[in-house]
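Chemist: After the sequence you'll find the predicted model.
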Amino acid sequence: MKRLTAILALIIFAKSLMAQPTQKPMLYGTNWMAITGKPMAATAGSMIFQQGGNAVDAACAMLAATCTMWDTLSWGGETQVLIYNPKTKKVIAINAMGVAPTGATVAFFKGKGYNFPPEYGPLAATTPGTPGGLIYMLVNYGSMSLEQVLAPAMHMAAGYAIEAQAANAMERDKDKIKQWPYSAKVFLTHAGQQREAPEGGEIFVQKDLLNTLTKMVAAEKAALKKGKGRKEALMAAYDRFYKGDIAQEFVRGCQEQGGLITMKDLAQWKPIEEEPLMVNYKGIDVYKLKQWTQGPVLLQALNILENFDLKSMGYNSPKYIHTLYQAMNLAFADRDFYYGDPYATPAEPMKGLLSKNYAKQRAALIGFDKNDARIGPGNPYPFEGKVNPYINLLKQRGFEMDTTIRNFAPTHDLGNNTPKEVYEDRLWRGTTSIEAADKEGWVVSVTPSGGWLPACIAGNTGIGMSQRMQSFVLDSALNPFNVVAPGKRPRVTLSPSMFLKDGKPYLSAAVQGGDTQDQNLLQFFLNVAEFGMTVQKATEAANFNTNQLWLSLGGTKTADREPKPGQILLNSNTKEEVRNALKKMGYTLSFTDRTSGPINAIYFDWKHGSFWGGSSNHGEDYGIGW
């Protein structure tokens, strides 16, 4: 009888959940869908679609617009992309992450007293990846010219009504901005007045950025005038940025302010096309970028959770929250020690980490009575037929690798005293997201980032430099795969997702928010796949976040990054009985009104031949469909 009552309660709860209205309406389209972090930038994508461009062209236009709007990123940042190619029926990945420059060594940063590279300023900068990534996308999968896709961004650079969010960020960070003369020139348009940054709605002009973008388009047009083909013309623009006069000014401005980037660093960098990583979860193929991102965390967590009947637990029940929290902690513990640049040595044990048998071993560590504050990295090497070369390093950190004994986290993994507001700023920092799809079958998911406010602008280029160096470590005991070195990519949080079912696109999704990205994407996906939510309801549904991980961003001391075991961020509407049950399991609770994360997503309705667009009520993100 009790079992029947419980089942009926779950059914009633599920029906009531489905009946609740969303704060934003669903987006629908049959021809195309464009969603990103700002309505104005989504409009840029719609303009390209209306001119006959495909989803890749539209994504490039939205990327350019968000960079120009300083939507938590800039042109000097990094871009990472998943693309479904309808011609090959495959998902491909584009790695447009910049690299550490010449001179960026452990000794250099430790000599300045850092435990991690700095979070702001010229020494935080990797080489810019976004211009190269955008052009690579356009060359290989787009259909339009650079002039066409940059037109909305160039129009904005000439002057647009700035949004209050960006304008207020400039004002709030003006003391940092004043350290860098080229940034002050761009952002503090009313220098010496009480409010030195623009006001919301003021026409914000970026002459230097417009000049840079104009030079790139001029290089393309000059090549076409000489009879060059489309690809060669686009690459002429690429070369002008990375090898020509734009590069010269970028390097001059960077080095003048104390940065390390050289002309050789820019010339040698190139975007890379990759085969993404994939696991199957209950018949759905889930694609993520490689281990230079945190994307495999989602894959590992799904492998672990496949061993549990999540649906029977009920959406956001104490048992469900606890199970997901533990699974995420297991995956993040592996991320924090094993993920790094696949193009540098040593090689990461990804085959073992993504093994279903390894996931079963990790799942067996989950107990249902309390939070395990002492969980650490596992040992994936036996699952790819190898011996773990880092056993001694893990033991040095204090982890017990005998699988018959529960892992033990050393003292410095058992919490820190960073103030809640500072910690959560670092946890959620940076980024925007872009989703695009068209009737020809192209699907694009992007999580670009870097160069966010307060950005250090490189000379008279108008381009804010990346701050992604801070995601490296300087101590191999923290992660031997992610130690800073010239020419190496940092392990980043940036993590778009794509899901295929029966060989066809099922969902495409991305979210901003630092270390919370794959936490929120995991819950979004389960909302749809396990609980049958619509894509809009799934983007708005209350998520929770674990703080039991090493932060990827913020602070230059080890104490700034340490995990906060058992700390959990819940939605303010969480029921009292759920709160009490979690407290009894040893969790420390905090609350906020919106916990979905600013997720953007597209669902593919093959029954009706339409797109369903979802955009969370967490931020200003939105889209347009047709």
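Modeler: Cool, the structure landed. Residues are numbered from 1 along each chain as shown.
Chemist: drop to CA atoms for contacts and neighbour counts, all remaining ones
Modeler: OK.
Chemist: What are the boundaries of the helices in the stretch 51-200 of the chain?
Modeler: Per DSSP state H, counting those that start in this stretch, the stretch 51-200 of the chain carries helices over the ranges 55-68, 106-111, 130-141, 146-157, 164-172, 174-177, 181-187.
Chemist: want to throw the ones you listed into JSON lines with distance to Ala327?
Modeler: Shown next, in JSON lines, are these (distance: least, C-alpha to C-alpha, whole Å):
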{"stretch": "helix 55-68", "distance to Ala327": "33"}
{"stretch": "helix 106-111", "distance to Ala327": "33"}
{"stretch": "helix 130-141", "distance to Ala327": "33"}
{"stretch": "helix 146-157", "distance to Ala327": "41"}
{"stretch": "helix 164-172", "distance to Ala327": "35"}
{"stretch": "helix 174-177", "distance to Ala327": "39"}
{"stretch": "helix 181-187", "distance to Ala327": "42"}
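Chemist: how close does the nearest residue to Ile602 once chain neighbours are set aside sit to Arg426?
Modeler: Take Ile602 and drop its neighbours on the chain: the residue closest to it by C-alpha to C-alpha, 6 or more residues apart in numbering is Gly613, 4.5 Å away. The spacing between Gly613 and Arg426, counted by C-alpha to C-alpha, to the nearest Å, is 29 Å.
Chemist: possible to save the helices of the stretch 51-200 of the chain as a markdown table with distance to Met216 and mean neighbour count?
Modeler: A markdown table is the format used below for the helices of the stretch 51-200 of the chain (distance: least, C-alpha to C-alpha, whole Å; neighbours: other C-alpha atoms under 10 Å):
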| stretch | distance to Met216 | mean neighbour count |
| --- | --- | --- |
| helix 55-68 | 13 | 31 |
| helix 106-111 | 34 | 15 |
| helix 130-141 | 10 | 22 |
| helix 146-157 | 8 | 21 |
| helix 164-172 | 26 | 18 |
| helix 174-177 | 27 | 18 |
| helix 181-187 | 20 | 22 |
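Chemist: Out of those helices, which gets nearest to Ala222?
Modeler: Set against Ala222 and scored by C-alpha to C-alpha, the helices of the stretch 51-200 of the chain come closest in helix 146-157, at 11.8 Å.
Chemist: how big is the angle separating that closest one from helix 130-141?
Modeler: Here the directions of helix 146-157 and helix 130-141 differ by 150 degrees (axes from the mean of the first three to the mean of the last three C-alpha atoms, to 10 degrees).
Chemist: Now do the same contact list for the closest residue to Pro86 other than its chain neighbours.
Modeler: Using C-alpha to C-alpha, 6+ apart and skipping residues adjacent in sequence, the residue nearest Pro86 is Gly441, 5.1 Å away. For Gly441, the contact set (C-alpha atoms under 8 Å, 6 or more residues apart in numbering) comprises 84-86.
Chemist: which of those residues are buried?
Modeler: Neighbour counting over those (16 or more other C-alpha atoms under 10 Å) leaves 84-85 as the buried ones.
Chemist: one step back: out of the helices of the stretch 51-200 of the chain, flag the one nearest Lys575.
Modeler: helix 164-172 (32.1 Å).
Chemist: here's the one I want to compare it with:
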Amino acid sequence: MESNLFEFTSRRSPVISRYGIVAASQPLAVAAGLKVLSMGGNAADAAVATAAALAVTEPGSTGLGGDAFCLYYEASTRKVYALNGSGRAPAALTLERLEAEGFGQTLPRFHPYTITVPGACAAWCDTVERFGRLPLLKVLGPAVELAHEGFPVAPQTAYLWQRAATSQLASAVNGLELTLNGRGPRAGEIFRNPGLAQALTMIAIEGKDAFYRGAIAHAIVEVVREAGGCLTLEDLAAHESTWEEPISVTYHGVHFWECPPNGQGIAALLALNLLETYDLHRLDALSPERLHLLIEAMRLAFADARHYVADPVFARIPLEELLSKEYAGERRKLIDPARANPAVRHGVPFASSDTVYLAVVDAQGNACSFINSNYMGFGTGIVPRGWGFSLQNRGHNFSLIPGHPNQVAPFKRPYHTIIPAMATREEDNSLFACYGVMGGFMQPQGHLQVAVALVDDQLDPQAALDRPRFCIEPDESGSVVALEEGIPVKTMAALADRGHHVRPVSGVGRTLFGRGQVIYRDPEQGVLWAGSDPRADGCAMTLGSS
């Protein structure tokens, strides 16, 4: 059966429950998370089960060859924890090496030098080890079953898979292993992945050493060497996730939390700080007046993020100053309510990833905001022979400009686009929402727009995700603003009159605007409300009882 994937002519109600909810971009992955909850697992167990199932059912967005980040809300302590599961550059990847080989300011998108150590496997294991209740064998069991028995491919996944089959998978070493005789599977067609089933089984039994030190590691190094890269067994064996202090700002009584750099979550927080003094709730949601303010705040936030976001082990990032209300007050002076600012630059604070995102809240109120990604679809498209997953190209986000904070260097983590989010109430630190919007540089923009919808407009999660979005396209000037079908034409024209270079987007182009999940907790009833993005194949589902 064929359908137009991007004509949103129907509506969804939010999913409401007392007993725990899983929301993700693939129903089969949601079912995997619910199965683990029903076995006695908590939000951490279910999130990893869902992430692993997504690695099977949506390999063009995520997998063992990618990275992951996690925010975990522990209900008993009302505290938010952050896990950085991103990988580092190989020891041999130096700026001098790249200069000698004639590269410019950035690496080519799918070059083997863009392969950083895949961090997802360690992130899964570390999340379960710290917060989970179940053994990995049970947590990864549903994903193993899906990979071994096969699954019917979902419509949007099939569309993107077919495109990748003619691009990086067609030319990458072993890339055709993730195709059906050179083509992407059709919607509803069964795809089996016995190599990935074997990899997941080994990890379930042996833990992360199976990936970073065993046969899988040897296969990764072998294929990277064959492709012309420089990743080694020593690079893989040295990898570890890091638990870090999350960063946050308050916005109208709500604490919004993000992982700290090297992720770009700070961009969403900077924009919220800038917007806090405006009465957005008095402006129509899709009016030019409101969208202009959001766009200008996001431009200023991106200017700072592009300049300051890097691996904090290698560069000083003035987080406290950047996130201060005083700094926001100074930067806010650059916003003209009537005109677009064509020359946004980063500020100087005064002293003092095609991706999958999933959300889980369990019956006890624990929440896991989890994001997993290859970047640019299948990443490099390079596949370790026989193991059923492709290797990411996160190193493409390194700068090759000498002295830049994000300059490529051995053992360094690159600027990372994937970001989970969490929100708690300022008055008592209770859970407000577990949420995220995936999609490269759209992600902080999606976080901002969903946050405003939830707080200023008090929309339910599904309505917040259904609302048409803008996207400042990844351009050094930040001058092009894509506007999704559903934003009134009069608003588009008025934004153009204000000096914005607008680009209306409809049809399949709507993938630009990301794919999100939201689970909100009602403070009075303790009831969970959830939504899943119509721009994806997924859904939010709940357990029937505890």
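Modeler: Cool, the structure landed. Predicted model only: the values in this text are computed from it and were never measured.
Chemist: Would you pull the TM-score for this pair?
Modeler: The TM-score (TM-score structural alignment, normalised by the length of the second structure) is 0.91; 524 aligned residues with a C-alpha RMSD of 2.0 Å.
Chemist: Out of the helices of the stretch 51-200 of the first structure, which is closest to Thr447 of the first structure?
Modeler: Among these, helix 55-68 comes nearest to Thr447 of the first structure, with 9.4 Å by C-alpha to C-alpha.
Chemist: Pro504 of the second structure belongs to a helix?
Modeler: No. Read with DSSP: H, G, I helix; E, B strand; the rest coil, Pro504 of the second structure is strand and lies in no helix.
Chemist: Just to be sure, Ile16 of the second structure is in a strand?
Modeler: Yes. With three-state DSSP as the criterion, Ile16 of the second structure is part of a strand.
Chemist: tally of neighbours for it?
Modeler: By other C-alpha atoms under 10 Å, 19 other residues sit near Ile16 of the second structure.
Chemist: and which of the contacts of Gly441 of the first structure is nearest to Lys185 of the first structure?
Modeler: Distance to Lys185 of the first structure across the contacts of Gly441 of the first structure (C-alpha to C-alpha) is lowest for Tyr84, with 41.0 Å.
Chemist: What distance do you get for the residue nearest to Pro86 of the first structure to Ile599 of the first structure?
Modeler: Taking C-alpha to C-alpha, one finds Gly441 of the first structure at 22 Å from Ile599 of the first structure.
Chemist: now Gly253 of the first structure
Modeler: 35 Å.
Chemist: Okay, helices next: where are they in the stretch 301-450 of the second structure?
Modeler: With DSSP H, counting those that start in this stretch as the definition, the stretch 301-450 of the second structure shows helices at residue ranges 319-322, 325-332, 443-455.
Chemist: Tabulate those (TSV), appending distance to Ala285 of the second structure and mean neighbour count.
Modeler: Formatted as TSV, these follow (distance: least, C-alpha to C-alpha, whole Å; neighbours: other C-alpha under 10 Å):
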stretch	distance to Ala285 of the second structure	mean neighbour count
helix 319-322	28	17
helix 325-332	21	17
helix 443-455	8	25
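Chemist: got a markdown table for those, with distance to Asn372 of the second structure too?
Modeler: Output for the helices of the stretch 301-450 of the second structure, formatted as a markdown table (distance: least, C-alpha to C-alpha, whole Å):
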| stretch | distance to Asn372 of the second structure |
| --- | --- |
| helix 319-322 | 24 |
| helix 325-332 | 31 |
| helix 443-455 | 13 |
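Chemist: Tell me which of these sits nearest to Gln168 of the second structure.
Modeler: With distances scored as C-alpha to C-alpha, the stretch of the helices of the stretch 301-450 of the second structure nearest to Gln168 of the second structure is helix 443-455 (23.5 Å).
Chemist: now the contacts of Gly441 of the first structure in CSV, with distance to Tyr281 of the first structure?
Modeler: Output for the contacts of Gly441 of the first structure, formatted as CSV (distance: C-alpha to C-alpha, whole Å):
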residue, distance to Tyr281 of the first structure
Tyr84, 19
Asn85, 22
Pro86, 22
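Chemist: Among the contacts of Gly441 of the first structure, name the ones in strands.
Modeler: 84-85 (DSSP state E).
Chemist: Which stretches in the stretch 351-500 of the first structure count as strands?
Modeler: Using DSSP state E, counting those that start in this stretch, the strands of the stretch 351-500 of the first structure run over residues 434-438, 443-446, 497-501.
Chemist: For the alignment partner in the second structure of Thr461 of the first structure, give me its contacts.
Modeler: In the second structure, the residue matched to Thr461 of the first structure (TM-score structural alignment) is Trp387. Neighbour list for Trp387 of the second structure: 194-196, 198-199, 216 [criterion: C-alpha under 8 Å, 6+ apart].
Chemist: Name the residue closest to the centre of the second structure, please.
Modeler: Ile418 (3.5 Å; C-alpha atoms, centre = their mean).
Chemist: Map that residue across to the first structure for me.
Modeler: Residue pairing (TM-score structural alignment): Ile418 of the second structure is matched to Leu494 of the first structure.
Chemist: I'd like the distance from the residue with the largest distance to the centre of the second structure to Arg11 of the second structure, if you could.
Modeler: Going by C-alpha atoms, centre = their mean, the residue of the second structure most distant from its centre is Ala100, 33.7 Å out. Distance of Ala100 of the second structure to Arg11 of the second structure, given as C-alpha to C-alpha: 56 Å.
Chemist: again, but for Arg510 of the second structure
Modeler: Distance, Arg510 of the second structure to Arg11 of the second structure, by C-alpha to C-alpha: 17 Å.
Chemist: ok, now Val22 of the second structure?
Modeler: Distance, Val22 of the second structure to Arg11 of the second structure, using C-alpha to C-alpha: 20 Å.
Chemist: ditto for Glu524 of the second structure
Modeler: 27 Å.
Chemist: go on, Arg290 of the second structure?
Modeler: 25 Å.
Chemist: For these two, indicate the residue with more neighbours.
Modeler: A count of neighbours by other C-alpha under 10 Å puts Arg290 above the other of Arg290 of the second structure and Arg11, at 18 against 10.
Chemist: What strand or helix carries the residue mapped onto that one from the first structure?
Modeler: Using TM-score structural alignment as the criterion, Arg290 of the second structure maps onto Tyr320 of the first structure. Using DSSP states H and E, Tyr320 of the first structure maps to helix 318-338.
Chemist: quick one: that helix to the second structure mean distance?
Modeler: Taken over the aligned residues, the distance from helix 318-338 of the first structure to the second structure averages 0.9 Å (mean C-alpha distance after the TM-score superposition for the first structure).
Chemist: and that helix, what does it pack onto?
Modeler: Packing partners of helix 318-338 of the first structure (3 or more C-alpha pairs under 8 Å, 6 or more residues apart in numbering; DSSP states H and E): helix 296-305, helix 310-313, strand 545-546, helix 576-584.
Chemist: picking up where we left off before, surely the residue nearest to Ile602 of the first structure is in contact with Lys24?
Modeler: No. Between Gly613 of the first structure and Lys24 there is no contact under C-alpha atoms under 8 Å: 10.7 Å.
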